[in-house]
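S.K.: got a structure for you, letters missing:
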């Protein structure tokens, strides 16, 4: 089968591509590299005019004429290579706005992909109209919008997510859904809002290339190392403010037992090396299930604070705290869970081993690639 993957988040499409290659399929990945993360791409579309004086010029042009020169540049880069994007059996978009450009340009690209290839699928693995609307209407017990509801931040701060509720993005959503052959979700945070949609084929867990991620057995020698990676654009959305407050308290009380590593806005290749020495990784607070960074860390045997709600435990028949720690938006809860692991390091060893076994069992990239093929071929 010949497959085109459009867009990239957190290395998901790269891992899927690797699994599909093992199974003998031809795969091309086109993306912008997910900004500063610099993920690999067979065809890299370069974002321009996003820093320095060129960004100021871009903002001015948009305010005066409504022209986004970054979006226009990416669209032009795509169509200059349009012959490379034809005659695929399957095209999969990583999002309704897979290249992160203005909706009118996304429509042109998606129309071209629909007209020149056999089947078109959408992967729901990040903020989009369906998931944002569901969360904004408070249908989850808690969500990425808690900081907004609690007035910690303004709507301007949440524009990257809230934009999907704007008329032009709702129109893009409707446009894409009419073109699609089917939709797949990567975890429960996107599965739950899609339930009942006639084009929804269900949840396929994130593919993780376990061969690239070596398990490191837990060592109780020395201090327990806690890793906290920050993407400044998603600071409140991921609950980093909760983690920073808890880490400050933890360092004050257990300075002789704990070492904290904090990094911010670094490329993926550096990020994944930085946490190699850590025992505990703080991922995100407002989630029901694990995102991609959490899963890769779990594959390495890290004890990850992330989404692990009842719905997740029920789906995989797990006990609370068996493979990762459910990070709730509650400072006392977070501190107590971290303190328990610091005082009882044998628990770190058990969770570390369980985490690796869980990834091997439920997220192996080759097994997951087979599940994608089953859906695409329906």
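M.R.: Ah, there it is. Everything quoted here is computed from the prediction, not taken from an experiment.

S.K.: Only C-alpha atoms from now on, for both contacts and neighbour counts.
M.R.: OK.

S.K.: I'd assumed residue 238 was in contact with residue 284.
M.R.: Yes - using Cα atoms under 8 Å, residue 284 is in contact with residue 238, at 4.7 Å.

S.K.: Neighbour count for those two, which is higher?
M.R.: residue 284 (31 against 24; other Cα atoms under 10 Å).

S.K.: Please determine how far the more buried one is located from residue 239.
M.R.: Remark: distance between residue 284 and residue 239 (Cα to Cα, to the nearest Å) = 6 Å.

S.K.: what do you get for residue 289?
M.R.: Residue 289 is 15 Å from residue 239, by Cα to Cα.

S.K.: Please apply the same query to residue 101.
M.R.: 26 Å.

S.K.: the more surrounded of those two?
M.R.: Neighbour count, other Cα under 10 Å: between residue 101 and residue 239, residue 239 has more, with 23 against 19.

S.K.: thought the more buried one was touching residue 282?
M.R.: No - Residue 239 is beyond contact range of residue 282, at 9.7 Å (criterion: Cα under 8 Å).

S.K.: Below is structure B, check it against A:
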């Protein structure tokens, strides 16, 4: 098969590409270089006029005329490569706004892809119209929308979510759904909002290339090491405020028994190496399942505080913990961390189970086979 993967913000599409290539398929990725993460892209698109004076000028032009120059320049870059984006057997969009454009230019790009390729699929692996709609209509559902409704996230900092509630993105959603062959969820967080959708093709877990991630059984010597990696743009969306408060209490409580490592906005390649010596990694508090960062840490054998709700446990038929379910409650986080610090044998046991779980449920070649089967049979 000839496959085009559109968009990349977590290494999901890179790992899927590697799995598909192992199966003999020809695969390319087009998308934005995602800021400091800097994932490999075959056809990179740069978001222009997006910082400093030019961003202020762009905002002013948009307020006066409604014209979005960043979207226009993204469309121009796409056009430059467009002859490379035809005659694919399968095209997969990473979400409903893969090119980060306004409605007019996003639709023009997508229309070209729909018209010039056999099958186009949509991946629900982040915010999109149906997911955001579901989370607002079901505020008890564990999601980042809860933080916004509690006033923990300002409206201006939540626009990448709120935009999916606007009329233009509703129109874009309808346009996409009228042209795709189906939609796939990457984990439990996106699975439940799609259960009643007629185009839903099911859950295919995130692919993890364990051949590129070294597993070392955890050893505990003088200190238990905790790692907290912060992406400042997503500070409240990941529940980092809860983690930081919990870590302050843990440091005061255990002193020299623990070492706490905190990073801010480091490149992806640096980030995954920063926690190599850590035993415990703090990921996020608003998930039902694990996102990509958590899965890669689990592949290294780390004990990860992340989404691991009962739905996740039931889905994978787990009888022992492979991750610590994190919630937005400082006392709860302190209690869970304290238990592990006082029972280091449990840290070592969970670390072994995490790697085994990733190898069983997230192997990149086996996951690529599931995509291949889904794309061909739809």
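M.R.: Now that the structure is in, tell me what you want to look at. None of these values were measured; they are calculated from a predicted model.

S.K.: And the helices in the stretch 1-150 of the first structure, which stretches?
M.R.: According to DSSP state H, counting those that start in this stretch, the stretch 1-150 of the first structure carries its helices in the segments 12-22, 52-65, 69-80, 103-115, 129-136, 146-149.

S.K.: can you tell which of the ones you listed is closest to residue 220 of the first structure?
M.R.: helix 12-22 (31.6 Å; Cα to Cα).

S.K.: which helices and strands sit right next to that closest one?
M.R.: Where contact means 3 or more Cα pairs under 8 Å, 6 or more residues apart in numbering; DSSP states H and E, helix 12-22 of the first structure is packed against strand 26-31, helix 365-376.

S.K.: ok, residues contacting the host helix or strand of residue 304 of the second structure?
M.R.: Using DSSP states H and E, residue 304 of the second structure sits within strand 303-306. Contact with strand 303-306 of the second structure is made by 279-287, 289-290, 294, 297-298, 322-326, 347, 350-351, 354, as judged by Cα atoms under 8 Å, 6 or more residues apart in numbering.

S.K.: average offset between that strand and the first structure?
M.R.: Strand 303-306 of the second structure differs from its equivalent in the first structure by a mean of 0.3 Å after superposition (mean Cα distance after the TM-score superposition for the first structure).

S.K.: any idea where the helices of the stretch 201-350 of the first structure begin and end?
M.R.: Using DSSP H, counting those that start in this stretch, helices in the stretch 201-350 of the first structure cover 240-253, 268-274, 292-299, 310-316, 331-343, 345-362.

S.K.: Please work out which of these is packed deepest.
M.R.: helix 292-299 (a mean of 25; mean count of other Cα atoms under 10 Å).

S.K.: Can you check which part of the second structure that helix sits on?
M.R.: Aligned using TM-score structural alignment, helix 292-299 of the first structure spans residues 292-299 in the second structure.

S.K.: Show me what counts as buried in stretch 194-204 of the first structure.
M.R.: The neighbour-count check on stretch 194-204 of the first structure (16 or more other Cα atoms under 10 Å) flags 194, 199-204 as buried.

S.K.: residues in the second structure matched by that stretch, start to end?
M.R.: Taking TM-score structural alignment, stretch 194-204 of the first structure hits residues 194-204 over in the second structure.
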